[in-house]
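Q: predicted model and sequence below, questions to follow.
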Amino acid sequence: MTKIDLITGFLGAGKTTFLKKYAKYLINKGEKICVLENDFGAINVDMVLLNEIAGDNCNLEMIVGGDGAEAHKRRLKTKLIAMGMSGYDRVIIEPSGIFDPDELFDTLYEEPLDRWYEMNNIICILDAETEDNISKASRYMLMSEAVSAGKIIISKINDENTYKKGKIVDLLNKTIEEFACNRKIDEKDIIAKAWDNLRDKDFDLIARAGYRKAEYVKRAFENADAYQTLFYFDFDMPINELEKAVKMIFGDQKCGNVLRIKGFIDTGGIKKTEINATRTKLMIGESETERAVLIVIGEALNKDRLKKYIGEPSI
């Protein structure tokens, strides 16, 4: 049977960055894998970032959402059926930061998937800079992903902030208690190490992480209501103005609760400029992609206020 690994984590936690490292480790071990990008939004920018790992032993597939949970679940099942005879040793699923792991369990229990696939690992990526004042809907989503994980891997950790491991354990357990879940997170469940220092022995441990079936009361937080995704196609802006606009958006509460800004921008150069920004981190680089698109993800987004900084959204 083909193993299924699910990589969860909140918006901007670093799932795609980790996935590239994990996939390279598995490929070097001789596994034939497929990475399935399973996004909440209508367009998947992260697929572009994964092109460097595609090859004979690594295929990339994608499904998109944006029109309801049931349609999203049907697409996931259809895609897995289509991939069922491809001879993969492992399928790694990277959803957006908005995903209930129980949706995948439910799908894998259905025929014919129950004959072809087995749940192997759930790996949760958690940002070391995660704030403790996120909304209740976000706390619930964070809790539901973390309590199912065999291992929780801390991103953006370094020598200066390794002390935050204990703080993160406290934050998770406080959130778990809030939603009356029966699991308790221990430090042994967490890997807190700079990712450049991860070695094969670390990935050996991660590849055997397993998963947990925690019990908690399901809450009526609908993704479409709690989160919004705005798209700006063919977006162009000089890079200095772009940096300024992004910082001002995160600093302007009237824009709504902006969680992440990412995409590929035409800044006037030969290559597109890649941007990936959260409230605590702004990364800018170059990309080979042809299409320019900017994506803003958040809660209660104010389109009129955002227009002041980046114009009218396409969707």
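A: In hand now; what should we look at?

Q: only C-alpha atoms for contact and neighbour calcs from this point on.
A: Noted.

Q: next one: stretch 53-73 to chain centre, how far?
A: 13 Å (Cα atoms, centre = their mean, to the nearest Å).

Q: buried ones in it, by neighbour count?
A: Neighbour counts over stretch 53-73 (16 or more other Cα atoms under 10 Å) mark 53-54, 57-60, 62-66, 69, 72-73 as buried.

Q: over to stretch 74-92?
A: Using 16+ other Cα under 10 Å as the test for burial, stretch 74-92 gives R75, L76, K77, L80, I81, G84, Y88, D89, R90, V91, I92.

Q: inside helices: which ones of the residues you listed?
A: Among these, DSSP state H puts R75, L76, K77, L80, I81 in helices.

Q: from the residues you listed, pick the one nearest K21.
A: Within these, proximity to K21 (Cα to Cα) peaks at L80, which comes in at 23.3 Å.

Q: so what's that closest one closest to, chain neighbours aside?
A: Leaving out its chain neighbours, the residue that sits closest to L80 by Cα to Cα, 6 or more residues apart in numbering is L113, at 7.4 Å.

Q: also this one, for the comparison:
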Amino acid sequence: MKNIKNQKTSITVITGFLGSGKTTFLSKYIKYLQKNNENPAVIVNEYGNLDIDSHAISNDIEVVSILNGCVCCDLQLDLIKQLKHFLSKSATRHIIIEATGLAHPIDIIAACQDPEIVEQVSPPTVIGLVDGPRFLNRGQYTKHTIQLMEEQLAVCHAIVMNKMDLIDHNKQVMDMAVNEINPTASKYFTTYANLSMDNIHITSDNSGVKASTHAHHHGINSVNYHFSGPINRQLFYQFILRLPDNVLRLKGYVKFRDMPNDIYEFQYAFGLPDYQIVDEALPLTLVIIGEQLDENKLRNQLDMLQFT
């Protein structure tokens, strides 16, 4: 895998439905990063309360398990906490998150670009694993499960189509089906997740795609904005209520001029805003994640809040 190096810590999210070969790929990926002196650390998410995957990983790196839930929803705060833990260690240059097969990467991407850490990390790279036979037979599952399987692939920068020895005669069908979901991700056919990591071409800072330098190939991009001080409360409320439909997530911390000593945490998802006062000193930063966001328009609107 060829990455453009920078001062920020790299994050790779390994996603894919249950049984697709994520842990097998992870073990090989860790060895590759160690060989390149990237000193990786790993966060493994298990949906149940039994930690299996972390025991299959190299003993000479730090591995943290998050159990009893999914890091894309009820355990998102735990994920941010663990990311902050690794970021506090100057030797850690690369953090890998192996998500449970039931996780949606969009929410993990949001956690990786939380306002508290967004200045310390590069935009996350998402690598998806596909169980070839299961994917081709996905019609047997519920509509919700099929949607999850496909949405996991839709946000990937690279897709590893695994277990191809079991569907060799359907390789073209497989390729066409995956390409329809995500035509821009680089794709690799494997058995037992065997491939040369040097052949995976990903630019970790996404410099090849223009949209706030946080763009993903598939159209998901983000904008982070820092406020220098308190802003007008009513104008901010209007901004939140007028967010376009392509905004998927928003999280950030703001101060208002009518109560300049209080810091508010704001979140926005599925069209619904939520906020609360927090008791700690946090950066006055807002992170917006969505599909094909108009960065210039959003920044102009935020500038109006900042300077009006």
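A: Right, received. Where do you want to start? Every value quoted in this text rests on a predicted model; they were computed, and no experiment measured them.

Q: quick one: TM-score?
A: Once the chains are laid over each other, their TM-score by TM-score structural alignment, normalised by the length of the second structure reads 0.58; 204 aligned residues with a Cα RMSD of 3.0 Å.

Q: tell me the contacts of the residue nearest to L80 of the first structure?
A: L113 of the first structure makes contact with K77, L80, I81, G84, T107, according to Cα atoms under 8 Å, 6 or more residues apart in numbering.

Q: before we move on, back to that, quickly check the buried residues of stretch 74-92 of the first structure for the two that are furthest apart.
A: R75 and D89 (21.6 Å).

Q: in TSV: the ones in helices among the buried residues of stretch 74-92 of the first structure, plus distance to I123 of the first structure.
A: Shown next, in TSV, are those (distance: Cα to Cα, whole Å):
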residue	distance to I123 of the first structure
R75	22
L76	19
K77	21
L80	20
I81	23
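
Q: trace P123 of the second structure over to the first structure, please.
A: P123 of the second structure maps onto M119 of the first structure when the alignment is built from TM-score structural alignment.

Q: wait, is that match part of a strand?
A: Yes - assessed by DSSP: H, G, I helix; E, B strand; the rest coil, M119 of the first structure belongs to a strand.

Q: count the neighbours of it for me.
A: A count of nearby residues for M119 of the first structure, using other Cα atoms under 10 Å, gives 19.

Q: ok, for it, nearest residue in space, not its chain neighbours?
A: Nearest residue to M119 of the first structure, sequence neighbours excluded (Cα to Cα, 6+ apart): I4, at 4.9 Å.

Q: now swap in N257 of the first structure and tell me
A: Nearest to N257 of the first structure is E299, by Cα to Cα, 6+ apart, at 5.0 Å.

Q: state whether that neighbour and R260 are indeed in contact, as I suppose.
A: No - E299 of the first structure lies out of contact with R260 (Cα atoms under 8 Å); the separation is 10.3 Å.

Q: for the aligned residue in the second structure for the residue nearest to M119 of the first structure, pull up the helix or strand it's in.
A: Matched across to the second structure, I4 of the first structure falls on I11, judged by TM-score structural alignment. I11 of the second structure belongs to strand 10-15 when assigned by DSSP states H and E.

Q: which outside residues touch that strand?
A: Residues outside strand 10-15 of the second structure that contact it (Cα under 8 Å, 6+ apart) are 22, 26, 93-101, 103, 105, 108, 112, 121-129, 152, 204.

Q: can you tell me what I27 of the first structure aligns to in the second structure?
A: Using TM-score structural alignment, I27 of the first structure sits opposite Q34 in the second structure.

Q: and its match, how far is that from Q147 of the second structure?
A: Taking Cα to Cα, to the nearest Å as the criterion, Q34 of the second structure is separated from Q147 of the second structure by 35 Å.

Q: tell me which stretches of the stretch 101-250 of the first structure form helices.
A: Ranges of helices within the stretch 101-250 of the first structure are 101-108, 113-116, 136-146, 164-178, 200-206, 223-226, 239-251, based on DSSP state H, counting those that start in this stretch.

Q: in the second structure, which residue is closest to the centre?
A: What sits nearest the mean C-alpha location of the second structure, by Cα atoms, centre = their mean, is I109, with 2.3 Å.

Q: and the gap between the equivalent of that one over in the first structure and M119 of the first structure?
A: The criterion is TM-score structural alignment: under it, I109 of the second structure has F105 as its aligned partner in the first structure. Distance, F105 of the first structure to M119 of the first structure, by Cα to Cα: 8 Å.

Q: from the buried residues of stretch 53-73 of the first structure, which two are the most distant?
A: Going by Cα to Cα, the pair spanning the buried residues of stretch 53-73 of the first structure furthest: N57 and A69, at 31.3 Å.

Q: OK, contacts around the residue nearest to the centre of the second structure?
A: Residues near I109 of the second structure by Cα under 8 Å, 6+ apart: P124.

Q: also C34 of the first structure?
A: C58, N59, L60, E61, Y88, R90, V91, I92.

Q: now do the SS call for it.
A: strand.

Q: hang on, the earlier thing: and the furthest pair within the contacts of L113 of the first structure?
A: G84 and T107 (13.6 Å).

Q: my read is N276 of the first structure is in a strand, agree?
A: Yes - per three-state DSSP, N276 of the first structure lies within a strand segment.

Q: so it touches V246, yeah?
A: No - counting by Cα under 8 Å, N276 of the first structure stays clear of V246, with 10.1 Å between them.

Q: tell me, what's touching the two both at once?
A: Residues touching both N276 of the first structure and V246 (Cα under 8 Å, 6+ apart) are I261.

Q: tell me the one of the contacts of L113 of the first structure nearest R305 of the first structure?
A: Proximity of the contacts of L113 of the first structure to R305 of the first structure was ranked by Cα to Cα; the top entry is K77 with 38.6 Å.

Q: to which residue of the second structure is the closest one aligned?
A: When the second structure is aligned by TM-score structural alignment, the residue opposite K77 of the first structure is I80.

Q: look up how far N137 of the second structure lies from its match.
A: To N137 of the second structure, I80 of the second structure is 35 Å away according to Cα to Cα.

Q: and what of K297 of the second structure?
A: Going from K297 of the second structure to N137 of the second structure by Cα to Cα gives 43 Å.

Q: got it, and Q172 of the second structure?
A: 15 Å.

Q: next one: L79 of the second structure
A: Look at L79 of the second structure and N137 of the second structure: by Cα to Cα, they are 32 Å apart.

Q: with that, I have no additional questions.
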